[in-house]
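1. quick one, fold the following:
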Amino acid sequence: MFLTPLCIYLYSLIFRFYHFIIFIEIIFTKIQIILTHRKWEQSKLGEVATLSSSKRIHLSDYVRSGVPFYRGNEISTGGITSDQELFISEEKYREIIENYDIPCEGDLLVTAVGTLGNIWKVDDRRFYYKDGNLIRISNMKFDSDYLLSYFNGGTGKKRLLNSAAGSNQKALTMEKMREIPLLLPIDEDQQKIGALNIELK
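-> I've put the predicted structure just below:
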């Protein structure tokens, strides 16, 4: 169906208005939480979640097809593979599953080198990931969508990026990330904030 310029313009206005309403709802929810004096717990990321990396995969482990092997690019694009996608064999993937921990649905992966601080929430697809390039956040004692929205927002994003180490080429490290301070509302409010930020995207 061919869309006229007027239709495209109207659709754009509706889309922007929808995002504006969601944004206002996020602000209202946060204000409501503050005004009701609900208790927020202060913790460090390492106290309420596990940070880890992957088993090293060598160049000789790459194959033409098989289980996708994610690096920073795939995480930055939300798990969308590129033309230069890499794979490991089914046999190698089974070996990893049998001997090591792998990302589970709901875990978060953070880009640690290159473009720092991009985050992807793991879904149900099969994949493995590159050590050193990505940091896994798992076993969270809070709603993962809340942490996702926190690290994508102003204060949280700044704290995440400020934890990067190195002078010439900055990189995120598990040691520094474990010290990042967090403010955690009660579970109900975590879910509200996380859900609204997902809808805003």
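2. contacts, neighbours, all on C-alpha from now
-> Noted.
3. quick one: the helices in the chain?
-> With DSSP state H as the definition, the chain shows helices at residue ranges 5-35, 45-48, 72-76, 90-99, 144-152, 154-162, 174-177, 187-200.
4. who are the contact partners of the most centrally placed residue in the chain?
-> With distances taken as CA atoms, centre = their mean, the residue of the chain nearest its centroid is residue 119 (2.6 Å). Residue 119 is in contact with 75, 76, 108, 109, 110, 111, 148, 152, counting by CA atoms under 8 Å, 6 or more residues apart in numbering.
5. alongside the first, I'd like the structure of this one:
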Amino acid sequence: MAKVPKLRFPGFTDAWEQDKFAKVLKTHQFRDYLAEPTEKGKYKIIQQGDKPVVGYANGKPFKDFHKVILFGDHTVSLYNPLQPFFVATDGVKILSADGFDGDYLFVTLECYKPKPQGYKRHFTILKSRDVWYTSNKDEQEAIGTFFRQLDDLLSLHRRKLEAVANLKKSLLQKMFPKNGEVVPEVRFPGFTDAWEQRKLGEVADFSKGNGYSKNDLIQDGSPVILYGRLYTQYEIVITEIDTFVERQEKSVLSKGGEVIVPASGETSENIARASVVENKGIILGGDLNIINVNKTIDPVFLVLAISNGSQQKELSKRAQGKSIVHIRNSDLQQVGLLYPTMDEQSAIGTFFRQLDDLLSLHRRKLEHLKSLKKALLQQMFV
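-> Okay, here's the model as predicted:
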């Protein structure tokens, strides 16, 4: 039975062909590839995640851009080369397919690659599968170029997201005083006074959330914040809640402006974080420490102080436990807090909140593009 994808570029109507990947794919020896160095005499080294996984192979760099790199039998990671780079023979394969454009082969493998399955031999699984493909070179080139451009757009937004995240990290280090100092390296114009220091217990009241766990979550109900979401979901200010429960008696409800700190976590470094609950009427679940500051402290500023710098380090040292660490309100009360005037606190809080909004914007764009690519892979392949 003839098959065609649901979505095609105009002008292409031929039925796609079917075969086994084992018959289509070819693997190549690394010694077959040589390349001239770049102007600076260097080659690119492929990276998977943060660690280089491809290095020298007898000093011969790979330069054939019509083939695809597969990271071994026990992985499904693919790499589409754009420039010469060194390859390693251990756990890495170079693939090609007769009659396949390089970019088209890459996106075809992306579409058909096995899902991660522990220590399964993914290349063996891949070779056993049927593959549907177009033998029309023009259609291959159109599809390959389209997804290459989409990948370039994804990479652009990843770089933008990384740039803003690095900017935020750098400015957090510069806009809060270093240990032993009472003024930060970078300040907004017009602020010159030394920062004051108090124990957090002198400028805030403390309480605890109550009840609820992941097992209590339902599709629709009263919004709730569980402590684990502070590690995975929320930024400086919590404005939108996406977890719900059936409200029970003795629930602790937010009044708006509370600072919450997880009472439990996996490491002492991770537990030293905080967020502001912006809205009223949000259920605050168990294992949340709740801080209500007085009029001398801006809640957003306090979140930044707790999550970074000397306060973060001090709070980390107070965390107790081994496999699970804990922070109590009594620990929070003893943390030393350096803070400037309310006007400077507000300026700092507003600035970093805007940076968080920019980070969220880039994340949404990136997720939208990922979803778009996933949908198009399903529509443009059989």
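6. among the helices of the first structure, which is nearest residue 128 of the first structure?
-> Nearest to residue 128 of the first structure among those is helix 90-99 (7.7 Å), distances taken as CA to CA.
7. can you redo the helices of the first structure as JSON lines with distance to residue 130 of the first structure and mean neighbour count?
-> Below are these laid out as JSON lines (distance: least, CA to CA, whole Å; neighbours: other CA atoms under 10 Å):
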{"stretch": "helix 5-35", "distance to residue 130 of the first structure": "35", "mean neighbour count": "13"}
{"stretch": "helix 45-48", "distance to residue 130 of the first structure": "21", "mean neighbour count": "18"}
{"stretch": "helix 72-76", "distance to residue 130 of the first structure": "8", "mean neighbour count": "20"}
{"stretch": "helix 90-99", "distance to residue 130 of the first structure": "13", "mean neighbour count": "13"}
{"stretch": "helix 144-152", "distance to residue 130 of the first structure": "21", "mean neighbour count": "21"}
{"stretch": "helix 154-162", "distance to residue 130 of the first structure": "20", "mean neighbour count": "15"}
{"stretch": "helix 174-177", "distance to residue 130 of the first structure": "15", "mean neighbour count": "17"}
{"stretch": "helix 187-200", "distance to residue 130 of the first structure": "26", "mean neighbour count": "16"}
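8. out of these, which gets nearest to residue 56 of the first structure?
-> Distances from residue 56 of the first structure to each of the helices of the first structure were compared using CA to CA; the minimum, 10.3 Å, belongs to helix 90-99.
9. now find how far off-centre that closest one is within its chain.
-> 25 Å (CA atoms, centre = their mean, to the nearest Å).
10. so what corresponds to residue 6 of the first structure in the second structure?
-> Across the two structures, residue 6 of the first structure finds its equivalent in residue 152 of the second structure, going by TM-score structural alignment.
11. apologies, that question was intended for residue 119 of the first structure.
-> With TM-score structural alignment as the criterion, residue 119 of the first structure pairs with residue 274.
12. residue 187 of the first structure now?
-> Following TM-score structural alignment, the counterpart assigned to residue 187 of the first structure within the second structure is residue 342.
13. quick one: contacts for its match?
-> With contacts taken as CA under 8 Å, 6+ apart, residue 342 of the second structure has the following neighbours: 296, 297, 298.
14. dump the residue contacts of the nearest residue to residue 147 of the first structure once chain neighbours are set aside.
-> The shortest distance from residue 147 of the first structure to any residue that is not its chain neighbour, by CA to CA, 6 or more residues apart in numbering, is 7.6 Å, and that residue is residue 194. The contact partners of residue 194 of the first structure, by CA under 8 Å, 6+ apart, come to 143, 144, 145, 146, 147, 148, 149.
15. distance of residue 194 of the first structure relative to residue 164 of the first structure?
-> The spacing between residue 194 of the first structure and residue 164 of the first structure, counted by CA to CA, to the nearest Å, is 25 Å.
16. narrow the contacts of residue 342 of the second structure to just the buried residues.
-> 297, 298 (16 or more other CA atoms under 10 Å).
17. mind putting the contacts of residue 342 of the second structure into JSON lines with distance to residue 255 of the second structure?
-> As requested, the contacts of residue 342 of the second structure are arranged in JSON lines below (distance: CA to CA, whole Å):
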{"residue": "296", "distance to residue 255 of the second structure": "18"}
{"residue": "297", "distance to residue 255 of the second structure": "17"}
{"residue": "298", "distance to residue 255 of the second structure": "15"}
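18. preserved in the first structure, out of the contacts of residue 342 of the second structure?
-> With both residues aligned by TM-score structural alignment, their matches' CA atoms under 8 Å as the criterion, the subset of the contacts of residue 342 of the second structure whose aligned partners also touch in the first structure is 297, 298.
19. can you tell me which of the contacts of residue 342 of the second structure is closest to residue 361 of the second structure?
-> Of all the contacts of residue 342 of the second structure, the one with the least separation from residue 361 of the second structure (CA to CA) is residue 298, at 24.7 Å.
20. residue in the first structure matching that closest one?
-> Aligned against the first structure - with TM-score structural alignment as the criterion - residue 298 of the second structure pairs with residue 143.
21. its match touches residue 188, doesn't it?
-> No - judged on CA atoms under 8 Å, residue 143 of the first structure makes no contact with residue 188 at a distance of 9.2 Å.
22. show me the contacts for the closest residue to residue 21 of the second structure other than its chain neighbours.
-> On the basis of CA to CA, 6+ apart, the spatially nearest residue to residue 21 of the second structure that is not a chain neighbour turns out to be residue 127, at 4.6 Å. Contacts were defined as CA under 8 Å, 6+ apart; by that measure residue 127 of the second structure touches 20, 21, 22, 25.
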